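J.: Structure, please.
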Amino acid sequence: MNRTLVSLVAAAAVTSACVSTPRVAPSHDAFMANLNALCGQRFEGRVTTTDPADAAFASSRLLMHVRDCSPTEVRIPFWVGEDRSRTWVITREPHGLTLKHDHRDPQGQPTGLHWYGGDTEGPGAAERQTFPVDDFSVELFTANDAAVSVTNVWAMEVRPGETFVYELTRPNRHFRVEFDLTRPVAE
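T.: A predicted model of the protein is given here:
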């Protein structure tokens, strides 16, 4: 009887460990592979939404540079005109993928709202992942008079050989930039 009890306890422990240990979905791996396939390349983009709040972005040259690539992290500086303060950081974590926005001044120091973003909540797809705002970002936005952003959901799409998309949505807000992957640029 003791052997049976020990076996049942061991089986329950193994089952519990399997259930509570999140695994990265194959679509997360495929999405990271799609990003890594762009490594070292730069692409121009354009705002495809029509919100007047996006006028400054829409009238500027938008450039992304996929760099610092590995299977677990990809960094994508995003330039708006001469402003080179933004970098998107996509990281593979045990629970899925994380998107963070790294904002720095010309000397490399973090500025203003820095390191905000979110985590995937499900497997997503090889070509599209969504990142609802995380708790750290909610606290950051609330503390910096940016409470309007506490419901942000970011998305990224990679349609190989076609387009890369960066998107932000929340109630009464939709911002979308599409980058043409058919035409890499020198800078």
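
J.: CA atoms for contacts and neighbours, from now on please.
T.: Noted.

J.: list the buried ones in whichever strand in the chain runs longest?
T.: Among the elements of type strand in the chain, defined by DSSP state E, the one spanning the most residues is strand 173-185. The neighbour-count criterion (16 or more other CA atoms under 10 Å) identifies 174-181, 184 as the buried residues of strand 173-185.

J.: Identify the farthest-apart pair in those.
T.: Within the buried residues of strand 173-185, two members stand farthest from each other by CA to CA: H174 and P184, at 26.3 Å.

J.: Going along the chain, name the strands of this protein.
T.: Taking DSSP E to define them, one finds strands in the chain at 42-47, 62-65, 67-69, 73-80, 83-93, 96-103, 116-119, 128-132, 153-159, 163-170, 173-185.

J.: got CSV for those, with distance to S7 too?
T.: As requested, the strands of the chain are exported to CSV (distance: least, CA to CA, whole Å):
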stretch, distance to S7
strand 42-47, 57
strand 62-65, 54
strand 67-69, 45
strand 73-80, 41
strand 83-93, 33
strand 96-103, 32
strand 116-119, 37
strand 128-132, 41
strand 153-159, 45
strand 163-170, 50
strand 173-185, 55
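
J.: of all these, which lies closest to A143?
T.: Ranking the strands of the chain by distance to A143, with CA to CA as the measure, places strand 116-119 first at 12.4 Å.

J.: Pull the distance from that closest one to the chain's centre.
T.: Average the C-alpha atoms of strand 116-119, do the same for its chain, and the two points are 7 Å apart (CA atoms, centre = their mean, to the nearest Å).

J.: One more: stretch 7-23?
T.: With CA atoms, centre = their mean as the basis, the distance from the averaged C-alpha position of stretch 7-23 to the chain average is 31 Å.

J.: for comparison, sequence B:
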Amino acid sequence: MRAPLLVVAALLLSACSQPTVQEAEFMQRLSALCGKAFEGRIVSDDAEDDAWRAERIVMHVRSCGKDEIRIPLHVGDDRSRIWVIHRERDRLALHHEHRHEDGSLDPVTGYGGVRDDRFSGSRLNFPADEATKALFDANGIPESGDNIWAIEVRPTHNLFAYEMERPGRFFRVEFDTSKPIDIPPAPWGLD
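T.: The predicted structure follows:
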């Protein structure tokens, strides 16, 4: 009786460390964009984003591995941001890397979270994790501890979208993946 229980336990543990079908589909959709860059536009209407609306916004799916995809985001001449989608234990996670022009890391970097249970092959939601909440508290932006980020990849709609939502705040930028553009310069610190 003990041997069958051990086999079942081993199978359950291995299933927990494998990506779900939806996560695998999501990573496949993202990987199909690897090496390409796209111009985006802000589609949310928060006045707080007006400065970004005035700039050219470009994302570049720069590197794709089995368990990590790195997507630099350029806002005008600002090349400080990289979205990092990676495997963290048994789930995909999104973290944000921020660098200064000299390549040094910003004090507010590495924030994000692991995907929650509301997900599909085309959209993942990432609520702020405890380390992120502590980072935001330490840097005087505790309201950001309620952030939920989302990434959406819908090939049939030629859409890649990035979202950030919290009480009283909503930001969404969409990229048309049917129109690749020239590859932008490398993010700060990686050129």
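
J.: for the longest helix anywhere in structure 2, which positions count as buried?
T.: Among the elements of structure 2 assigned as helix by DSSP state H, the one spanning the most residues is helix 2-17. Residues of helix 2-17 of structure 2 classed as buried: none (neighbour count, 16+ other CA under 10 Å).

J.: got it, and stretch 45-53 of structure 2?
T.: R53.

J.: and the end-to-end length of stretch 120-137 of structure 1?
T.: Start and end residues of stretch 120-137 of structure 1 are separated by 14 Å (CA to CA, to the nearest Å).

J.: Return the residue of structure 2 aligned against A37 of structure 1.
T.: Per TM-score structural alignment, the equivalent position to A37 of structure 1 in structure 2 is A32.

J.: So what's the residue count around that match?
T.: Residues near A32 of structure 2, counting by other CA atoms under 10 Å, number 12.

J.: So it versus S178 of structure 2, what's the distance?
T.: For A32 of structure 2, the distance to S178 of structure 2 under the criterion CA to CA works out to 12 Å.

J.: ok, now F126 of structure 2?
T.: In this view, F126 of structure 2 and S178 of structure 2 are 26 Å apart by CA to CA.

J.: for D146 of structure 2, same thing?
T.: 33 Å.

J.: what about the counterpart of I57 of structure 2 in structure 1, neighbour count?
T.: Using TM-score structural alignment as the criterion, I57 of structure 2 maps onto L62 of structure 1. Other residues within reach of L62 of structure 1 by the criterion other CA under 10 Å amount to 21.

J.: if I pick L62 of structure 1, what's in contact with it?
T.: Applying CA atoms under 8 Å, 6 or more residues apart in numbering, we find L62 of structure 1 in contact with 44-46, 78-81.

J.: Tabulate those in TSV, adding columns for neighbour count and distance to F136 of structure 1.
T.: Listed next are those as TSV, based on neighbours: other CA atoms under 10 Å; distance: CA to CA, whole Å:
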residue	neighbour count	distance to F136 of structure 1
E44	20	31
G45	23	29
R46	18	30
F78	22	22
W79	19	25
V80	19	26
G81	13	29
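
J.: what's the closest non-adjacent residue to the most centrally placed residue in structure 1?
T.: When CA atoms, centre = their mean is applied to structure 1, the residue found nearest the centroid is L99 (3.0 Å). Nearest residue to L99 of structure 1 in three dimensions, chain neighbours excluded: I90, at 4.6 Å (CA to CA, 6 or more residues apart in numbering).

J.: Repeat that for S149 of structure 1.
T.: Once its chain neighbours are removed from consideration, S149 of structure 1 has its nearest residue in F141; the separation is 6.4 Å (CA to CA, 6+ apart).

J.: Now which residue in structure 2 aligns to the one you found?
T.: Under the alignment (TM-score structural alignment), F141 of structure 1 maps onto F136 of structure 2.

J.: next one: R173 of structure 1
T.: For R173 of structure 1, the aligned position in structure 2 is R169, judged by TM-score structural alignment.

J.: Contacts only, for its match.
T.: Neighbours of R169 of structure 2 in contact, by CA under 8 Å, 6+ apart: D46.

J.: related to what we said a few turns ago, just the residues contacting the longest helix of structure 2, thanks.
T.: 89-91.

J.: now that helix against strand 91-98, angle please.
T.: Orientation note: helix 2-17 of structure 2 sits at an angle of 30 degrees relative to strand 91-98 (axes from the mean of the first three to the mean of the last three CA atoms, to 10 degrees).

J.: Chain neighbours aside, what residue packs nearest to the counterpart of R91 of structure 2 in structure 1?
T.: Under the alignment (TM-score structural alignment), R91 of structure 2 maps onto G96 of structure 1. Leaving aside its sequence neighbours, G96 of structure 1 sits nearest to V24 (CA to CA, 6+ apart; 4.9 Å).

J.: Return the residue of structure 2 aligned against that neighbour.
T.: Using TM-score structural alignment as the criterion, the counterpart of V24 of structure 1 in structure 2 is P19.

J.: surely its match meets E88?
T.: No. Here P19 of structure 2 lies out of contact with E88, judged by CA atoms under 8 Å, at a distance of 10.5 Å.
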